[in-house]
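1. mind looking at a prediction? Sequence and model below.
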Amino acid sequence: MMRQFNVLLTASLSLFLLVACKKSNIGAEIPEVVTPVPVPPTDTVKDPVVVGRIIPVGLGSGNLTIDGSTLGTKANDQIIIKGGTYSSINIKNIRLADGSRAFIKNDGLVEVSGNGSQMRLSNLNNVTISGDGTKNISKGFSFKNMSNRAVQMDGNIDNFTFQNAYFENISDYVIAYNSTRAYNGSADSYAKALKFSQLECSNTASLIYFPATVNSGGITGLVKGLEISYIIFNNAPIVSSVVNLGAAEDYDIHHNVIKNINTQNNNHNGIFQLNGNGKFHNNLVRDHQGNAVRSWLFSVGSATKEVQIYNNIVFNSRKYSGFEVQGFSNLVVPGVTSFANAKVFNNTCGSLNMSQDWVGVVVDVYDLLGGKCEVFNNLGFNFPTPSNNNMIWSQQSAIPAVASNNLYFANSAAAGITDEVKFELSGSSSAKKAAVTTKMVLTEDYYGNKRGATYSIGAVE
């Protein structure tokens, strides 16, 4: 159910949402909140053991087309784009057999900048585009100052990775894919194994927009095995949703940092709008408006799938609860899809719905159309507008959640949280070593610290 409110922020909350260093009314500086950023594992990007051809392309300007049909692309080829500012880059027709891969990298900083400029991708399989080709340039592909989509994906794209890129001042979707494949169960009827990692956005519209349709005729635009990781997304006042997935199975969204967004947005939105099923874990969302996740659950086919939301930190929302789980009749279609279950556990959530115009708790639980929702081992604090039933979850349907072993406190200090930057627990915290482990077993916390056999409630040890 969509909800829209128009409420002005108080002066104190406006100060709380600032990210730049500013002067207070007595002249003292208010320091920027330095948010810890997850570090990708060193093996996120693997160059081939057997290096193929090195193929230099581009002149450093103009329009560049990389056509696999013309190049005769082979396994382990490395296509190296010369640094410079391009009007367009068109990459197409590179389809390699499973077990092999082609790599497209930068030589120096490769920029695509200005209105009308764009990178277009089509007909790709087993291709990695990675901006780590030059030492000391961590984001070797840069997209800036566009009113159009920065990256447009078309046709059949599978087993594809896009990483190490920077986006700034993009007012249309950053990466969009309108897949027209009609799902029939075969491997060719859906997009598979798409990975987006180590991307950074400042003042852009939605990062990922993958629409789909689900109806009695089937699913069009299904994506399976999508991974979104190590994204930094900030300073976007009206973005609404950072990621929007129309139909996804077994997504894995993790280790992303979202901060200082939707300062001017008031619609009821999900920062991650995820339709389908999968895992959302080890993410930080802070200083924002909107649910960190709106999970609209369903399973593809009749086998019941699950949504897992865990090890996340959600802090200082102007509007709404940390998460939402909900089923819709237009997404749960007999003979095409079925219900899914949800587990929401070991999250740390604080200072939610500070505008106080709706319920603000860890999770809003709606009707899952046959599915069940379990809520456990969550740590919450400072919810000025909790739900009627309890401080952790809000019952928005006739069927209640199965909730157990959650803790709520008036503020972070009472919860034993040492600060509101890293959210670590003190040794005397009531949440310390208090988790139940009979439902799920976690081996690591938000920061990758080992949990141990007896571990803590919340996202951080």
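-> That came through, no problem.

2. only C-alpha atoms from now on, for both contacts and neighbour counts.
-> Will do.

3. and I157, how far is that from A150?
-> Separation of I157 from A150 (Cα to Cα, to the nearest Å): 17 Å.

4. just want to know which of the two has more residues nearby.
-> For I157 and A150, the more surrounded residue by other Cα atoms under 10 Å is A150, and the numbers stand at 30 against 25.

5. which helices and strands does the longest strand along the chain pack with?
-> Scanning the chain for the strand with the most residues, using DSSP state E, yields strand 151-170. Applying 3 or more Cα pairs under 8 Å, 6 or more residues apart in numbering; DSSP states H and E, we find strand 151-170 packed against strand 118-130, strand 141-146, strand 175-177, strand 191-192, strand 194-204.

6. can you state the direction angle for that strand and strand 141-146?
-> 70 degrees (axes from the mean of the first three to the mean of the last three Cα atoms, to 10 degrees).

7. this is the comparison structure:
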Amino acid sequence: MKKYLFLILVLSLSAFSCKKWIDATAVPPGTPPGAPPDVTTQEIFSQVYNVGTGKGNLTIDGNSATYVENSLIVITAGTYGTINIKNINPQTKITIKNGDGIVEMDGGNYAGGTKNLGAGLNYSNCSNLVISGNGSKDEFGFYIHDNLYRPTSISGTNKNVTLQYFSYKNIGDYPIALNAGGTVWNGTDASIKNMGLKFLRNKFDNCDGTTQLGGQVTTTGVTDLSKNIEFGYNQWTNCNAGHLVFAGAADAMSIHDNTFTNINPTNNNDNGFFLVIGNTNFYRNYAKNYQGHMIRLWSLSFGATPANCLIYNNIALGSRKYSPFEWQSTMGLNVAAAPNTTYVNIKLINNTAGDLNYEHDAGFGACLVDNYVMPAGSTQEVYNNMLFNTYTPSGIQHRIFQFSDATIQAKAVANKNIYYGDDAAAGFNKTILILTNSSAAKNKGLAGHLIDLLDYNKLPFNVLAPSIGAVQ
């Protein structure tokens, strides 16, 4: 019989065996154009559990209390120190939401004004769990702020866990840190501790640390490999951390529909919003007023089959320096491929980038992609991209590749990539992010289904007369 820890967890059972929960959240501000809106949905739960008193520290432990399948755990609104969730492993799903109001975790002015470096929400050893801040009318029902250390730690073994509608503000170190304990990947999914983790519709404001997903690739092996990690519909604003998210060994990652505004205003390191060692798809992301690459893909496939990495429908406007995309292999970083790994194939399609390197930095000019050494067999295809007003010290503003190995560049397939002097010449509206009716870029793209049209994630362009760039 499992015991209830009343001193830690305040728990009360709903008087009803079934309850309807209305989710009426709206699309977060800054969601990229074309992103599907949140729709009002009605969820029916088998049981509702109310936990927390609105203050203190709270632990929700599946080893100390029993939560039935498809149940809802509601955290009472208020200001907490730390909320720890662990050992929740239903066969189907359990959901945790904030109650009627915001669940706040305050690291700067908690318990009489003392600093609380542990303030935040952490989870460990969970699966089939949704932790969602859409339990009230507030935009972000979980609010973690003024923590100089690390407000969200993920540890143990976690599968299919979603963290969404969280607001992180004024964070001094890693907003989110994943720790898999140095687990060696043996070539099977059984040795992967973190799979199917989703980070959706969250906001990161003035966070000066990098979200760390862990992982390492060496000449002898891979440790702490993660798989099917998803970042979607998130907002990063006023962050100066250089890299915003680092994944040291990531298989089949998905990064999409995120917005980046006022990133790295004073940081001049060579960086990227996402630095991924492994393979990922990167699509429908939007950046404005920033410094760095949108993504640095240091590419590798885990297993014998090369992964296809798709980078498409992204918009990048106004970089102080650097190109929006970078790719190379781990071999180019003097790390030969680990055992049971191989190369990737890359498609860079239907992206729009303009006003790049507007400070005219002489050290690193800006083009579409910085393309470095790739191993034999790897293919790179670059189609239907539009650039305008980019600067390189050599004066070749319309260059597609930069600093790449000459042999690799010669093998890359590039077609229908167009450069214009400015947004007016391109017929591109930088406010609403669409091509004007008179745009010279209209119908200039390469015909053909370069990406499977049946896949809902892929490009919706007209096969016979596609438009150039991410704007359709």
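-> Done, it's in. Note that the structure is a prediction, hence the values are computed from the model and not measured.

8. TM-score of the superposed pair?
-> With the length set by TM-score structural alignment, normalised by the length of structure 1, the two chains reach a TM-score of 0.86; 421 aligned residues with a Cα RMSD of 2.4 Å.

9. for N235 of structure 1, which of the helices and strands packed on strand 151-170 of structure 1 is the nearest?
-> Across those, N235 of structure 1 has its closest neighbour in strand 194-204 (5.1 Å, Cα to Cα).

10. what residues in structure 2 pair up with the closest one?
-> Using TM-score structural alignment, the residues of structure 2 aligned to strand 194-204 of structure 1 are 197-207.

11. and the longest strand of structure 1 against structure 2, how far off on average?
-> For strand 151-170 of structure 1, the mean deviation from structure 2 after alignment is 0.6 Å (mean Cα distance after the TM-score superposition for structure 1).

12. tell me, that strand lands on which residues of structure 2?
-> Counting by TM-score structural alignment, strand 151-170 of structure 1 corresponds to 152-171 in structure 2.

13. likewise stretch 258-269 of structure 1?
-> Here stretch 258-269 of structure 1 aligns to structure 2 at residues 260-271, judged by TM-score structural alignment.

14. end to end, how far does that stretch reach?
-> Distance between the boundary residues of stretch 260-271 of structure 2 (Cα to Cα) amounts to 14 Å.

15. if we go by neighbour counts, what in it is buried?
-> F260, T261, N262, I263, N264, P265, N267, N271 (16 or more other Cα atoms under 10 Å).

16. give the contact list for the third one.
-> In other words, N262 of structure 2. By Cα atoms under 8 Å, 6 or more residues apart in numbering, the contact list for N262 of structure 2 reads T237, N238, C239, K288, N289, Y290.

17. now with 10 Å?
-> 206, 236-240, 287-291, 318-319 (Cα atoms under 10 Å, 6 or more residues apart in numbering).

18. please dump those into JSON lines; it should also carry secondary structure and distance to T352 of structure 2 for every row.
-> Below are the contacts of N262 of structure 2 laid out as JSON lines (DSSP: H, G, I helix; E, B strand; the rest coil; distance: Cα to Cα, whole Å):
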{"residue": "N206", "secondary structure": "strand", "distance to T352 of structure 2": "27"}
{"residue": "W236", "secondary structure": "strand", "distance to T352 of structure 2": "20"}
{"residue": "T237", "secondary structure": "strand", "distance to T352 of structure 2": "21"}
{"residue": "N238", "secondary structure": "coil", "distance to T352 of structure 2": "23"}
{"residue": "C239", "secondary structure": "coil", "distance to T352 of structure 2": "23"}
{"residue": "N240", "secondary structure": "coil", "distance to T352 of structure 2": "24"}
{"residue": "A287", "secondary structure": "strand", "distance to T352 of structure 2": "11"}
{"residue": "K288", "secondary structure": "strand", "distance to T352 of structure 2": "12"}
{"residue": "N289", "secondary structure": "strand", "distance to T352 of structure 2": "15"}
{"residue": "Y290", "secondary structure": "strand", "distance to T352 of structure 2": "15"}
{"residue": "Q291", "secondary structure": "coil", "distance to T352 of structure 2": "16"}
{"residue": "G318", "secondary structure": "strand", "distance to T352 of structure 2": "12"}
{"residue": "S319", "secondary structure": "strand", "distance to T352 of structure 2": "13"}
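
19. got the angle between the helix or strand that I91 of structure 1 is a member of and strand 151-170?
-> Secondary structure from DSSP states H and E places I91 of structure 1 in strand 88-95. If you take the same axes, to 10 degrees, strand 88-95 of structure 1 sits at 150 degrees to strand 151-170.

20. strand 88-95 of structure 1 vs structure 2, average offset?
-> Counting by mean Cα distance after the TM-score superposition for structure 1, strand 88-95 of structure 1 comes out at 0.7 Å.

21. just the angle between that strand and strand 118-130, please?
-> Angle between the axes of strand 88-95 of structure 1 and strand 118-130 is 50 degrees (criterion: the same axes, to 10 degrees).

22. re the thing from before, secondary structure added to the buried residues of stretch 260-271 of structure 2, as CSV?
-> Formatted as CSV, the buried residues of stretch 260-271 of structure 2 follow (DSSP: H, G, I helix; E, B strand; the rest coil):
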residue, secondary structure
F260, strand
T261, strand
N262, strand
I263, strand
N264, coil
P265, coil
N267, coil
N271, coil
